[in-house]
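Asks: A predicted structure for the sequence below; I have some questions about it.
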Amino acid sequence: MAPIKIDQGTIVIFDIGKNVSESGEKGEKSFFEKSRECVSRIIERKIISQGKNYLGLVLLGSKKSTGDFKYIEVFSELQAPTWQIIRQLPEKPCKAKGNWFDGLIVAINHFKNEVSGVKFINKQIILMTNFDAPSYAEDEEVTKVLAGINEEGIEIDVFGPDIYGDNKNNDMDIAKQFVEGTNGTTASFDYIMRYLLFHKKKATNPIPWNVDLSLGPNIKIPVSAYIRLKDEPVVKNWLKGIKDPVTNTASTTQGIMKNKVFVNSEDQTVIDSSTDIIKGYCYGQEVIPFSECDKSMLYESGAKSLTVYGFTSSSNINWQCLNGDGLSYVFGRKGDKKAQYTIRCLAECLHELNLTGIVRRVYNNGNAPRMYALMPVLDAKYICLSLVGICYKEDLKNIAFPPTHFKKLSCTTEQVDAFKSLIQAMDLTKAYDEAEFDDTEAYPIAEMVSPSAQYVLDCISYRAMNPSKPLPPPREDIMMLFKIPPLIRKRAQDSMEKLKSLFDLRRIEVKTRKKTTEMDVDDAQHSVVPTKSENMEDVPKIQLSVIDNNILKVERVGTVDPIKDFESLKEWKPFKELCFEMSEAIEQLIYGNIDGNFEKVMKVLMHFRQACVASDPTCYNNWLREIKTELNERKKMSILNIFHDKNLNFIIKAENDKSTVTNSDEDSQLYENDTMPNMTEVSISTQINSMFDDI
């Protein structure tokens, strides 16, 4: 039988002897406490990553012994890491002292003799001791053990002490020989804990999606698509466990037996015969039967393919048109130099001509086809093509935004310069001091971890160790990802104060609706209303505060009572600004209407028109031209007819001398609005409309 391949086998030599029990200065943690936290974090990291890793644990200074090696215990053999190993770690150090050199020999022998049927690609031994307990190892023994380690291909790492510092300990010099002789590493606990601060995804080799890129009927290029980015859940496969109510423990070997039966809804009888069952699909609350003969009418997408339909200007592909769950890179097939050269040439041509390809992609037989944008990628390391999903027409949502060309919304040069200085002060590439940090950039691309994913994995780890306790809030390390770097905040403070002085800022108070609780019937029966005959002097008096009229002052035209708001704001607001707010309120009433009753809208619109006739008709005419164009585009012909029936047209010059619209101008503008959709439809070629009929 072929051996099982394991990516990495790790044995941790954990010192729990008397030499690591002393605590540091000023209430610092002892070496034992730091190493125990590090061991727990290493095991937790290997469990969460779900990689093919084996882990073993050897204790130094234990009361038990392994063969001739005293005070050395093989606490856990090489196996898949489990939460039980963390739960069973020693809570306190022992009084004995273990020989770290003997512990190293025990770990090597365990790799060599105790594990069968397993092939390790990488072997690693992590030594955690302060070397205060002497090993009394001689040079010949060190040389012999080092030769055996190199023969087995084991890497020796030392975590905790600084073996390269100024010290006179001979054991640290021996440890240097093992680290340097096996290309190992050494680091302090602070550095290791920072490295283990966040969970990381399991490293996997990318699997290519091999297909032929078809250009026309005769050209087919063998390509391979690799996933560059993809939206994936934090934990893909959940293993369900049944909790025993007696022992309060979960078991993955037991489960709930489920049985599927079909019941007739009319007489509630169980149907056993498969011939009496017809499959169907729920469409809302209605069940649509789907028989075997209906399968012949299903749409067949065809075999796996990647077909180029054509090319378009890159300016036509906006970010609003892109969708999908990720990004893929397309390269020429591995080993095919002609295909690699062709893809490189195609990417360079698309980049030079500023074009984007539109392709149809069928992932596998029976999968639904999807449309993708094929865009060039020119990097310093490689040149390839990228695949990003694009939306169909039904997926696009057109949102109408209010115009911004009003004088009220224009900015001065001083305001623009203030925003530029704020942007420069908030430059994330210079978020940290160069003297203290190697990298001055904050939130670097492709290096930031997801706070939500980290919190989910922390909750899984906490629940495994504390099954009956409530989940804790996110730790400070995760919350730091949401905070602004201190240097950015300090630099941007002056710019923010300048912006506050240049703009008229108003605080927006969010009004919350008060919830009224229903009174219980029993409580209502016990409540007694005092009568006139009772002595009212004993009832306590309550001082009610007088409502300030300034609090109820209207600041903007709303949709509840626009006419009242408009009249109350006339005294202290400019007329043009008031017209803009009134037009916004009318648009909200039109587009937010559900029941189709536009009586309120027409009353408000009539009042708005009369006010503009008496003052300035320009605001009303300009807005009416824009709203009619928008209603034409949205095909709201019923509302346009109401406008015409109620005689809510442009304010002509006969009504107000300031108007520039005459009777003939009004008719031409109305005719232009009425015929705009038909003229636009006629100008489109029929070939373009039927381009996607064959998809």
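Replies: Great, that's in hand.
Asks: use CA for all of it now, contacts and neighbours both
Replies: Noted.
Asks: Next, residue 164: secondary structure please.
Replies: Using DSSP: H, G, I helix; E, B strand; the rest coil, the structure places residue 164 in coil.
Asks: how about it, what does it touch?
Replies: Residue 164 makes contact with residue 176, according to C-alpha atoms under 8 Å, 6 or more residues apart in numbering.
Asks: Distance of it relative to residue 402?
Replies: From residue 164 across to residue 402, the span is 67 Å (C-alpha to C-alpha, to the nearest Å).
Asks: And for residue 124?
Replies: Relative to residue 402, and taking C-alpha to C-alpha, residue 124 is found at 64 Å.
Asks: So which of these two has more stuff around it?
Replies: residue 124 (22 against 10; other C-alpha atoms under 10 Å).
Asks: Any idea how far the one helix or strand the more buried one maps to is from the middle of the chain?
Replies: Using DSSP states H and E, the element containing residue 124 is strand 118-128. With C-alpha atoms, centre = their mean, to the nearest Å as the basis, strand 118-128 stands 35 Å off its chain's centre.
Asks: next structured bit after that strand?
Replies: Defined by DSSP H and E, the subsequent element after strand 118-128 is helix 139-152.
Asks: Specify the angle between that next one and strand 118-128 in degrees.
Replies: 140 degrees (axes from the mean of the first three to the mean of the last three C-alpha atoms, to 10 degrees).
Asks: Second structure follows, compare the two:
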Amino acid sequence: MVIFSVIEFVVILEQEKLVLLLDVGPSMHGVLSEVEKLCSMLVEKKLIFSKYDELGVVVFGTEESKNDLTTEVGGYQNISVLQDIKVVDGDLVDTLQKLPRGRVDGDWQNAIQAACFSAYCCIVGSLTSVVLDAIVVGMDMLIKKYKDLHKGKKRLCLITNAIHPIKDSFEGSKEDQVMTIAEQMAAQGMKIESIVVRGRLSRDANKGVMDENDHLLSIFSKKTRTRIVYVDTPTSLLGALKTRRVTPVTVFRGHLELSPQMKIKVWVYKKTQEEKFPTLKKYSEKAAASNKLATHQVKVSYEYKSVDGSSTSVIPPEQRIKGYRYGPQVVPISTAEWDAVKFKPEKGIKVLGFTDASKIKRHCYMKDVYLFIAEPGNTRATLAVSAIARAMKEMNAVAILRCVWRQGQQNVVVGVLTPNISQNYKIPDSFYFNVLPFAEDVREYQFPSFNSFPASWQPNDQQQKAADELVQMLDLAPSGKEALLPEFTPNPVLE
């Protein structure tokens, strides 16, 4: 007999600290409606998936100046804090759906400085009840006490077209000033993600100014190890800001064995992964309404008792054994017996051989794509991977691998290793790995030709033309440039 018991529990989640830096100057008015949709969607998703995250909103390019730096030290004009950093709620959605339309060209550099100051002080100030009156003393005290607090969880997102020149620095060059700010951000564990809206907005802009701004933004990208995204359509803008962050995790760390005498240390990551719909969970209303940390989740536990009723005590796990039905009987099989007959391949990756790339058909690729890189910091492994990858590329060859990702894995994966030659001298060469099917996984279905059907079933010229035009309309790259790039096209259900 199985008895269910329901227990409610509370989980405290790690929270992200995010500040949105939005350019609302005249040159951005044409896309502000899309920016409003994008930011509102971000908050709505956080309310569902990460309701304890904190978010603030800073706009620049406004006539008025409303920020702490203007009050305390002067300067930093045309920057307004629409919303101080707080836990996401419905009011934030309303705020982001009604962004002001500024009349001054935005200086994104000043906005970043104000946001960096606001982000750090608001985060630690909310935890220590320290007001922002004594800026210098307060920051010094908070840095000493909370120097490691929320590192890696503080993020800024800049949305601008970056087509206007920034102001010259009073001390040093613009690059020196940006470098100083970037180093301070890195020291505080902050990251900045830049979304640059160009396209039709930048047709009449000064190319020299845009190149300079792109160079300065790249300094932030390099120092804080984040990305710069350039978008030119409203659809790509909606897909540029990710509502969820997925941290890559290695599926294998070990040797790529070419022979018993030649092994290369590699790390393997998943390059792609199938996105699945969120699962429904049990919900409990037993938590007090005043408990803001309650997740209302339900945990189910099982108790096993004797079916003949001879004992009312719970049978402990060590006295239980799994039984499997075989006809009218139940055959007990212990864990030890299962372990004795299980297939236990040894963890590792071995090269079975090489073949011409033309012999491996693209439609045979199965499941997810994996990325093979040399062990970070291992120069010899990096050189070995690069040498093999470039030799395979030159010979148009691929490798067939036998992979067992972890110890105790019950299945063996066989796949094809394809060289990936880097075009960036700072990024080493690598490999892509695709799983191949076994013979029993391949289904060769034979279909009769349409020519074997009666004439009355055959399409006429008009129908054939309509079908051809329909297929042509499905082409996402009629001019050679893909219209809906996967990395910039949001999934309407999952994003």
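Replies: On my side now, so go ahead. Keep in mind that what you see is a predicted model, and the values were worked out from it rather than measured.
Asks: ok, back up a step: which other helices and strands does the strand holding residue 124 of structure 1 contact?
Replies: strand 4-15, strand 154-159 (3 or more C-alpha pairs under 8 Å, 6 or more residues apart in numbering; DSSP states H and E).
Asks: and residue 279 of structure 1, which of these is closest to it?
Replies: strand 4-15 (43.9 Å; C-alpha to C-alpha).
Asks: Buried ones in the closest one, by neighbour count?
Replies: 6, 8-15 (16 or more other C-alpha atoms under 10 Å).
Asks: Including distance to residue 369 of structure 1, could these go into CSV?
Replies: CSV is the format used below for these (distance: C-alpha to C-alpha, whole Å):
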residue, distance to residue 369 of structure 1
6, 39
8, 41
9, 44
10, 46
11, 50
12, 51
13, 55
14, 56
15, 60
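Asks: still on that earlier bit, the strand holding residue 124 of structure 1 vs strand 4-15, what angle?
Replies: 20 degrees.
Asks: From the rest of the structure, what touches strand 118-128 of structure 1?
Replies: Under the criterion C-alpha under 8 Å, 6+ apart, residues 3-15, 35, 107, 153-160 lie in contact with strand 118-128 of structure 1.
Asks: how many other residues sit next to residue 488 of structure 2?
Replies: 20.
Asks: In contact with it, which residues?
Replies: Going by C-alpha under 8 Å, 6+ apart, residue 488 of structure 2 touches 235-240.
Asks: again, 10 Å this time
Replies: 229-231, 233, 235-242 (C-alpha atoms under 10 Å, 6 or more residues apart in numbering).
Asks: Also residue 40 of structure 2?
Replies: Here residue 40 of structure 2 is in contact with 34, 46, 90, 92-98 (criterion: C-alpha under 10 Å, 6+ apart).
Asks: what ranges do the helices span in structure 2?
Replies: 32-49, 68-72, 90-96, 108-128, 135-145, 174-187, 207-224, 234-240, 335-341, 379-395, 461-473 (DSSP state H).
Asks: residue closest to the middle of structure 1?
Replies: residue 450 (6.8 Å; C-alpha atoms, centre = their mean).
Asks: I'd like the distance between that residue and residue 201 of structure 1.
Replies: Per C-alpha to C-alpha, residue 450 of structure 1 is found 11 Å from residue 201 of structure 1.
Asks: quick one: residue 288 of structure 2 and residue 294 touch, right?
Replies: Yes. The pair residue 288 of structure 2 and residue 294 passes the contact test of C-alpha atoms under 10 Å, sitting 8.2 Å apart.
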